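In: Task: produce atomic coordinates for the following.
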Amino acid sequence: MITQIVKFDIKLDKVEAFKAALIADKLGAKSENGCLELRLFQDKKQPNIIFAYERFNNNEALTHHASQPYTAVVFDLLKTSAQAALIIMKLNDTTPSPLHENNPKQPHKEDDVFIIFFIFKIKAGYREKILNQFGTHVKSTRAEEAGNIIFDLYTVEGQEDTFAVYEHWRTESDVWDIHFNQPYAVETGKLMNEAVVGELEQYMNFVTEF
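Out: Below you'll find the predicted structure:
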C-alpha cells in the first residue's frame, strides 16, 4: 500500500475554487478500485493551507489516479492558484490505522472531531530514539485512550530527519486534558523537546475535514 500526504499552499482568493476541484477529484477517486482512501483537510488558522491524505493499492493505482481528467483539473488549477510549491510526502515505516471505513473506532454523533497533522524535523542522532518511544506511544494511545480515533506515526521517504503524526480525536479536550497527561506522552514530550529542530508549535496543523 502507498500512503502519502499532499500539502497545498493556495492563494486566499483561489481557495474555494481549488477546494471545489479537490472535492470533485475525491468523488471521482471513489470509482477507482486502487484508491483506498482520499481525505481532504483545511488548516483552521491558515485557510490557504490544504492537505490531502491518500492511500492507494500500489504505484499503478497512484499513476492511474494521476491520469484521470478530474485530477488533471486540480493540477491545471494549481498553475494559477498555488503560492508555493506543491509538497508530496510519501510515507513509510508505519503500522497505520485501518482504512477509514474499516476502522472500529468511529466518531460518535456528539463528537466534535479534532484532527492534527504534526510534521516535524529532528536533529541528527535522534531517529532511533524517536521510533522506539513512539512505538510505545502509538500502541498505548490506541489501546488506552477512549478519546482517540486515529493515531499514526510515519517516516517520510527520502527525508531521514522528518516524521509525520496523523491524529483524529473525539474532542479537542481529549488531546490537551487527557492525552498529554499520560505517562508515555510525558516521556515523549521530554524527548521531543530535545530532538525537534525549533519549537514544536511550528509543526502543528489543526485542520477541518471537507
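In: alpha carbons only for contacts and neighbour counts from here, please
Out: OK.
In: where do the strands sit along the chain?
Out: Using DSSP state E, the strands of the chain run over 2-9, 35-43, 49-56, 87-92, 114-121, 148-156, 159-169, 204-209.
In: now for these, which one comes closest to His179?
Out: strand 148-156 (8.7 Å; CA to CA).
In: Contacts for that closest one next, please.
Out: Residues outside strand 148-156 that contact it (CA atoms under 8 Å, 6 or more residues apart in numbering): 89-97, 105-107, 134, 138, 141-142, 162-170, 174.
In: got the contact list for Val186?
Out: Phe180.
In: Counting neighbours, what do you get for the nearest residue to Ala164 once chain neighbours are set aside?
Out: The shortest distance from Ala164 to any non-neighbouring residue, by CA to CA, 6 or more residues apart in numbering, is to Ile119 (4.2 Å). Other residues within reach of Ile119, judged by other CA atoms under 10 Å, total 19.
In: From Ser31, how far off is Ile119?
Out: Using CA to CA, to the nearest Å, Ile119 is found at 30 Å from Ser31.
In: Over to His64?
Out: Counting by CA to CA, the gap from His64 to Ser31 is 12 Å.
In: and for comparison, fold this next one:
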Amino acid sequence: MTKQSDLTWRLTDKVVSKIPFGPNKKRSDMISKLVATAKKHVSTAAVCLCAAASTIADQANAQENTMIRFIAKFDVKPSERENFVAALRNVRDGTAREEGALGWDMYVNTDDPNQFWVDERYRDDTAVEFHQSQPYIVALADLSAQALSGPPAGYLLDLPIHSAGQQKAATAQDEPMMLFFIVPMADGTRQQIIDRLDTHVPLTRQEVGNLMFDAFTLKSDPNTVLVHEIWRTPAALWDEHFSQGYAQETGALLSELTGRDLSSLMYVVKSLE
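Out: Got it, this is the predicted structure:
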C-alpha cells in the first residue's frame, strides 16, 4: 500500500468515525469540513472516496431517522390477563406479516404479572397507518376498554441522546435483564438531565456487563426521557454498574432534580412468548 493510499483509507475511516449517528448533530457541516480537509492532503480520488463514505453514512442515518418507534405500557385487571395476553399475541403475529413493520416485541413486568410493555417499530407513517387499521389492533382496542385497570401509557420516541447504540451479543452464560427507565423532567431541569445522560450513555456502554443502553427524548412528551437498558446479568446492573463513580453521580443528580426514588421509575421486564 502506498503512502497516499494509506492516508486515503485512514481519512475515510476518520470521516465515518467522526460523523455522529444522531439527528441532533449538524452532520452536513461536519461532513463538509472533513471533506475540505481531505482536499488539502490527498488526491481527487481520495476526496471522492471520503464523500462516498459520508453519503453511505447519511443514507443509513436517514433510514434510521425515519423509523417510528413507540413504547406502550398496559396495566391489566387480573381477571382479564389471559384474554389480554391472547390479544397481544394476535397483534404480534399479525404485525410480523406487515411489510412496513420493523419489530413488535412484548414484555411483562417481572414484579407485576399484570403489567405489559410493547416495543413497536415501523418504517414510516404509512406503515403506522396501515398497522392501526388492522383487525387485530381494533380487537385489542375493544378489549382494552374493559381489560385495563387504568389508562395505558404511551411513549413516542424522538431523538436518541448521544446517538443510538448497537446491542452487544449475549453469551450462553449470560442471564440478560432488560428494563425501561422513565425519567420525568421538571421545568428548568431538562437540559441539565440531557447533558448528564449524554456523558453517562457512552460510559455505560463501555461496561463489560452492559449489552445495550439507549436514552431518548420523546415526541409525545418533551419533559420525559425514556432509557432502554439490557444487562448481561442482574448483578451487572445492581452490583457492578451502580458501584461506578459516574453512575453514582448521575443517580444523585437525577434523584435531586426529579425528587423521586429512582427505583420507582425503573421497570424490569422479560420477553412474553
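In: So for His64 and Ser31 of the first structure, which residue has more residues nearby?
Out: Neighbour count, other CA under 10 Å: between His64 of the first structure and Ser31, His64 has more, with 14 against 9.
In: Show me what that one lines up with in the second structure.
Out: For His64 of the first structure, the aligned residue in the second structure is Phe130 (criterion: TM-score structural alignment).
In: do Ala185 of the first structure as well
Out: Ala185 of the first structure maps onto Ala247 in the second structure, by TM-score structural alignment.
In: again, but for Phe206 of the first structure
Out: That one, Phe206 of the first structure, aligns with Val268 by TM-score structural alignment.
In: Contacts only, for that match.
Out: Here Val268 of the second structure is in contact with 109-111, 177-180 (criterion: CA under 8 Å, 6+ apart).
In: Could you do His137 of the first structure as well?
Out: Here His137 of the first structure is in contact with 184-185, 188 (CA under 8 Å, 6+ apart).
In: Mind doing that once more with 10 Å?
Out: Neighbouring residues of His137 of the first structure by CA atoms under 10 Å, 6 or more residues apart in numbering: 131, 151, 153, 182-188.
In: so where do the helices sit in the second structure?
Out: 3-18, 27-41, 44-66, 81-95, 125-132, 135-147, 190-205, 234-235, 245-258 (DSSP state H).
In: okay, those in a markdown table with distance to Gly103 of the second structure next?
Out: Output for the helices of the second structure, formatted as a markdown table (distance: least, CA to CA, whole Å):
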| stretch | distance to Gly103 of the second structure |
| --- | --- |
| helix 3-18 | 27 |
| helix 27-41 | 27 |
| helix 44-66 | 13 |
| helix 81-95 | 8 |
| helix 125-132 | 12 |
| helix 135-147 | 15 |
| helix 190-205 | 23 |
| helix 234-235 | 25 |
| helix 245-258 | 31 |
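In: Quick one: closest of these to Phe74 of the second structure.
Out: helix 135-147 (8.8 Å).
In: what packs against the closest one?
Out: Here helix 135-147 of the second structure touches strand 68-75, helix 81-95, helix 125-132, going by 3 or more CA pairs under 10 Å, 6 or more residues apart in numbering; DSSP states H and E.
In: hey, which of these is tucked in deepest?
Out: Compared across those, strand 68-75 shows the largest average neighbour count, a mean of 19 (mean count of other CA atoms under 10 Å).
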